[in-house]
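Asker: I would like to see how this sequence folds:
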Amino acid sequence: MDVLSSRILLNPKDPAITTAFYRDILGLAIYREFPGGTVFFLGGGFLEIVGRGEAERTDDVALWLQVRDLAATVAELRDKGVVLDREPRREPWGLDEAWLSDPDGTRIVLVEVPSDHPLRVDVRAPR
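Answerer: Predicted structure coming up:
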């Protein structure tokens, strides 16, 4: 398989409310809009809000969004009235995370990678 691009598809109960949340509250940039849907830039991928869903959300699925500064991001979201599901904290695996939910209950994990974390450190053997 040769994957050229990827995106996550969400089928919200109310597309207008969910689109507004990702656009106006989270501030994601729009990649493209089309009748019945909006695609947002999501770092190295895309998030597409399309169609209408009726199924209840599950904790088995979450969006993982890496941010530069978790404290600043949380403060900005609080200024917009967002209530976190879980306050920022350092996880046992060394990442700083805060959790919130979109209007349909999809969990969003905001992640800051500390400067000394292995994801930022070159672990290759010196030459």
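Asker: going forward, measure contacts and count neighbours with C-alpha atoms only.
Answerer: Fine.
Asker: what's in contact with stretch 18-30?
Answerer: 12, 38-42, 49, 77, 80, 82, 102-104 (CA atoms under 8 Å, 6 or more residues apart in numbering).
Asker: What of stretch 54-73?
Answerer: 12-13, 42-43, 88, 96-98, 104-113.
Asker: here's the other one to compare against:
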Amino acid sequence: MEVLSSRLIVRPRDRERSLRFYRDVLGLAIAREFPGGTVFFLGQGFLEICGLGGPGPSPDQVLWLQVRDVRTEFERLRDQGVTVLVEPTRQPWGLDEGWVADPDGLRIALVEIPADHPLRLDTREL
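Answerer: You can find the predicted model right below:
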């Protein structure tokens, strides 16, 4: 399979409330709008908010967002009243991770990759 593009589709209980959260609170840029839906840029992917959802997301569904400075983002989001689930901490796998929730309870992992983490090191021999 050759994948040309991808996106996560979220069906919120209140579309306008979720649009305000992703656009105004998280500050995601809009890639495309269409009747009944909005697509946001997510780095190398997309997030689509459309339709109407049921009582809430599964706890197995998670949005993972890599950010430059996780602690700064947490301060900003906390100041805007975002629900903080877990404060940022260094995980055993070496990433700095914290968790927040969107208005419907979708868990969002905010992750910073430290400068000395293997994901940021050039392991090629010179």
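Asker: if we can go back for a sec, are any of the contacts of stretch 18-30 of structure 1 buried, and which?
Answerer: For these, a burial check counting by 16 or more other CA atoms under 10 Å picks out 12, 38-40, 42, 49, 77, 82, 102-104.
Asker: Now tabulate these in a markdown table and tack on distance to residue 66 of structure 1.
Answerer: Output for those, formatted as a markdown table (distance: CA to CA, whole Å):
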| residue | distance to residue 66 of structure 1 |
| --- | --- |
| 12 | 23 |
| 38 | 21 |
| 39 | 18 |
| 40 | 15 |
| 42 | 10 |
| 49 | 20 |
| 77 | 15 |
| 82 | 18 |
| 102 | 16 |
| 103 | 20 |
| 104 | 21 |
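Asker: Stretch 3-12 of structure 1 spans what distance, first to last residue?
Answerer: This stretch, stretch 3-12 of structure 1, spans 26 Å end to end (CA to CA, to the nearest Å).
Asker: tell me which residues in it are buried?
Answerer: By 16+ other CA under 10 Å, the buried positions in stretch 3-12 of structure 1 come out as 10-12.
Asker: okay if I get the residues you listed as CSV plus distance to residue 3 of structure 1?
Answerer: Formatted as CSV, the buried residues of stretch 3-12 of structure 1 follow (distance: CA to CA, whole Å):
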residue, distance to residue 3 of structure 1
10, 20
11, 23
12, 26
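Asker: what helix or strand is the residue nearest in space to the middle of structure 1 on?
Answerer: Among the residues of structure 1, the one closest to the centroid is residue 65, at 3.9 Å (CA atoms, centre = their mean). Assigning secondary structure by DSSP states H and E places residue 65 of structure 1 in strand 62-66.
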